[in-house]
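>>> give me the fold of what follows.
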Amino acid sequence: MMTRSTTQPAGFNPLTLLKHHNIGILGPLLALLAACVFFATQSDRFLTGQNFSLILQQVMVVGVLAIGQTLVILTSGIDLSNGMIMALGTIVVTKLAVESGLPAGLSILAGLAVTTLFGLINGALFTRIKVPPFIVTLGTLNIAFALTQIYSNAQTVSGLPSALTFLGNSFRVGSTAITYGTVLMLGLYLLTWFILQRTAPGRHLYAVGNNPEAARLTGIPTQRVLLLTYTIAGFIYGIAGLLLVARTGVGDPNAGSTDNLDSITAVVLGGTSLFGGRGNIFGTLIGALIVGVFRNGLTLMGVPSVYQILITGVLVILAVATDQLSRRSS
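Sure thing, here's the model as predicted:
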């Protein structure tokens, strides 16, 4: 009588992948420190608590978007739709609260439900129909953009209740004002780090990104992991939308148009491999801060914004090239 073999692929153990998944964040951290030192020599306003608080406020929306993007990229996918999904979520929240008179709490839940649903749709199209993530999210980007414009009539929503802008309020630490949104962003990074490093679902995510077939043969439900990853990413995009509303004080249908690329930039600069299975969530935070520091420092130096975009592009190419060379050498 034949029995099913339970032998795992030679050399594969998903529970020990965490020993190897991190591309050290030392490089991105050194780059961040070097940038801070350089800009400190160029402007005496750079090394101030007020300026660092401003940098954190400027990166908190993209920083939270980049958390969801990191989860997707760790599975060797990519999400081009996250910025527009976030924008749709902000319009749903603000329109329901302002024009429909729905309580702020219910409006927020509705917005989060919409962004989570889009994440679920992305995951379902990828896992069930096998459409590549690039194509899936390119399609949902356009769908989310169209729905945002239709539902908002291409008009900005203003006059928001204070509950929707609470995360934009600040408290003082000494002479420095810190927003509650910044605290929420840092808290989300800590929570994501704990899940990825200390829980079975986090280990499974790395295993699927590293080798999906080998992960499947060890009993990991790869399709479920992928579907859940995209769904959670959608929920995180909704939180980023709440931070955007709190920061700007309006629901802007034109928001998020370039935030998808900014979030990918943060992930890549932070050392997460575009090929999946390797990366560190705190590296993503460092990557977002690198972009924020460069833009802030160059602004203080009076450098036109077009050169800021140029330098960011060069940094991304260098980061991806480094990742590629690292894979070849290993």
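>>> contacts and neighbour counts: CA atoms only from here.
Will do.
>>> can you pull the contacts of the closest residue to residue 249 other than its chain neighbours?
Spatial nearest neighbour of residue 249, chain neighbours left out: residue 165 (6.2 Å); criterion: Cα to Cα, 6 or more residues apart in numbering. The neighbourhood of residue 165, defined by Cα atoms under 8 Å, 6 or more residues apart in numbering, consists of 245-247, 249.
>>> what about residue 79, which helix or strand?
If you go by DSSP states H and E, residue 79 is not part of any helix or strand.
>>> for residue 114, see how far away the nearest residue in space to it that is not next to it in sequence is.
Take residue 79 and drop its neighbours on the chain: the residue closest to it by Cα to Cα, 6+ apart is residue 137, 5.5 Å away. From residue 137 over to residue 114 the distance is 15 Å, taken as Cα to Cα, to the nearest Å.
>>> do the same with residue 309
31 Å.
>>> more neighbours: these two, which one.
Per other Cα atoms under 10 Å, whichever of residue 309 and residue 114 has more neighbours is residue 114, with 21 against 14.
>>> please look at the more buried one and residue 89 and confirm they touch.
Yes - with contact defined as Cα atoms under 8 Å, residue 114 reaches residue 89; the gap is 6.3 Å.
>>> for the stretch 1-150 of the chain, what spans make up the helices?
26-42, 49-74, 82-98, 104-128, 133-152 (DSSP state H, counting those that start in this stretch).
>>> pick the most deeply packed of those helices.
Among these, the stretch with the highest mean neighbour count (mean count of other Cα atoms under 10 Å) is helix 82-98, at a mean of 28.
>>> packing partners of that helix?
helix 49-74, helix 104-128, helix 133-152, helix 222-248, helix 259-269 (3 or more Cα pairs under 8 Å, 6 or more residues apart in numbering; DSSP states H and E).
>>> to compare against the first, here's the next sequence to fold:
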Amino acid sequence: MMSNLATQEQERADPSFTTRMREMFAGSLNVSTLGPLLALIIASIFFATQSPRFLTGTNLSLVVQQVMVVGTLAIGQTIVILTAGIDLSNGAVMAFGTIVMTRFAVDFGFPPIVAIVAGLAVCALFGVLNGTLVTSLQLPPFIVTLGTLNIAFAMTHIFSGEKTVSNLPDILIFFGNTFKIGETAITYGTVLMVLLFLVTWFILRQTAVGRHVYALGNNAEAARLTGINTRRLLVIVYSVAGLVYGIAGMLLVARTEVGDPQAGQTDNLDSITAVVLGGTSLFGGRGSVIGTLVGALIVGIFRNGLQLMGVLAIYQVLITGVLVILAVAVDQLARRRQK
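As a prediction, this is how the structure comes out:
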């Protein structure tokens, strides 16, 4: 007992890395995150009672693989929405990045690493374009990203020639490979997605840049008056988001093993759905990227569980729409109570 007391006193005086990380995670699990987490747990319990296959390691691994691409897209979407913006172009930008990667590697004969870098670069450039137009021309993010959505969509179809690119080199599909924990196969792409969530969470919660993003979303003018270069910060946010969309494209290529010009057409809405269900406010300044991960898993769990129950796909979409409306309604009620 005396030893335990001494250990506790030592941790209070000089907290260990584990203790600090535990406190940081506890701080990030606020009310806006706990609600979605509770919904995820309840949904999992319900579907476990409806199908004996639901809680198997193979099925749960499949759920995570199915949300891997949209979940990664939602990371970029989260940091944009935290600034009180929105990005409608992310699915189309991702698709263009996949076509650049695959055509550079297969049709043009570039080394696979160069092809991947080229795909990431064009996605990041779209982010720079979005951020520059929003800040320089003072245009609403909705309008800007609606425009770049159409530009990226057209460029994808022009550059691909409406053809799917196949026979990809091994490096491009590496993140679709699996390793086993027990009897459960887990893709390397899943690991990369989780690492991206953790890195983004750390930056948003524990760095000055992250605090500036929240401040910008809460009140842009007040943030500017405190000395934050809001224009530069917005360009950085959209640029980083674009880079993340490129990584999502890399994961998509690894999962499907092709470069498909038809890819990503509804992923922009799916990424917004994950962010909203995760408790991030569409008005900016409030939310957590960990909540976004929970939101993406909620969508994946519902679709998988309903599929195991034999529910038609169209009803899965309907229920997802209802969940989004409920999440936004809860956010509105919370804002009104704060006022």
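>>> CSV for the helices and strands packed on helix 82-98 of structure 1, including distance to residue 200 of structure 1?
Formatted as CSV, the helices and strands packed on helix 82-98 of structure 1 follow (distance: least, Cα to Cα, whole Å):
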stretch, distance to residue 200 of structure 1
helix 49-74, 15
helix 104-128, 20
helix 133-152, 24
helix 222-248, 11
helix 259-269, 23
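>>> which one of those lies nearest to residue 32 of structure 1?
helix 259-269 (10.2 Å; Cα to Cα).
>>> now the closest one: which residue numbers in structure 2?
Per the alignment by TM-score structural alignment, helix 259-269 of structure 1 matches residues 267-277 in structure 2.
>>> and that stretch, how far from structure 1 on average?
On superposition with structure 1, the mean distance recorded for stretch 267-277 of structure 2 (mean Cα distance after the TM-score superposition for structure 1) is 0.1 Å.
>>> what does that stretch rub up against?
With contacts defined as Cα under 8 Å, 6+ apart, stretch 267-277 of structure 2 is touched by 36, 70-71, 73-74, 77-78, 87-92, 282, 289, 291-296, 298-299, 323-324, 327-328.
>>> residue contacts, the one residue sitting closest to the centre of structure 1?
Against the mean C-alpha coordinate of structure 1, by Cα atoms, centre = their mean, the closest residue is residue 66 at 1.4 Å. Counting by Cα under 8 Å, 6+ apart, residue 66 of structure 1 touches 263-264, 266-267, 284, 288.
>>> of these, which is the nearest to residue 33 of structure 1?
Of all the contacts of residue 66 of structure 1, residue 33 of structure 1 sits closest to residue 288, with 13.4 Å by Cα to Cα.
>>> could you measure from whatever residue of structure 2 lines up with that closest one over to residue 331 of structure 2?
Aligning on TM-score structural alignment places residue 288 of structure 1 opposite residue 296 in structure 2. Distance from residue 296 of structure 2 to residue 331 of structure 2, counting by Cα to Cα: 17 Å.
>>> between these two, which is the more surrounded one?
Neighbour count, other Cα under 10 Å: between residue 296 of structure 2 and residue 331, residue 296 has more, with 31 against 20.
>>> so which elements touch whichever strand or helix holds that one?
Using DSSP H and E, residue 296 of structure 2 maps to helix 289-308. Here helix 289-308 of structure 2 touches helix 31-50, helix 57-82, helix 188-206, helix 267-277, helix 313-338, going by 3+ Cα pairs under 8 Å, 6+ apart.
>>> still on that earlier bit, burial check on the nearest residue to the match of residue 288 of structure 1 once chain neighbours are set aside, number of neighbours?
Once flanking residues are discounted, residue 296 of structure 2 sits nearest to residue 274: 4.5 Å by Cα to Cα, 6+ apart. Residue 274 of structure 2 sits with 30 neighbouring residues when counted by other Cα under 10 Å.
>>> go on, the one 4 residues further on?
Using other Cα under 10 Å as the criterion, residue 278 of structure 2 is surrounded by 30 other residues.
>>> map residue 67 of structure 1 onto structure 2.
So, by TM-score structural alignment, residue 67 of structure 1 is matched to residue 75.
>>> please apply the same query to residue 36 of structure 1.
So, by TM-score structural alignment, residue 36 of structure 1 is matched to residue 44.
>>> counterpart of residue 190 of structure 1 in structure 2?
Per TM-score structural alignment, residue 190 of structure 1 is aligned with residue 198.
>>> residue in structure 2 matching residue 302 of structure 1?
By TM-score structural alignment, residue 302 of structure 1 lines up with residue 310.
>>> ok, back up a step: so the residue nearest to residue 79 of structure 1 touches residue 81, yeah?
Yes - the criterion here is Cα under 8 Å, and residue 137 of structure 1 meets it with residue 81 at 5.1 Å.
>>> who's in contact with residue 171 of structure 1?
Going by Cα under 8 Å, 6+ apart, residue 171 of structure 1 touches 177-180.
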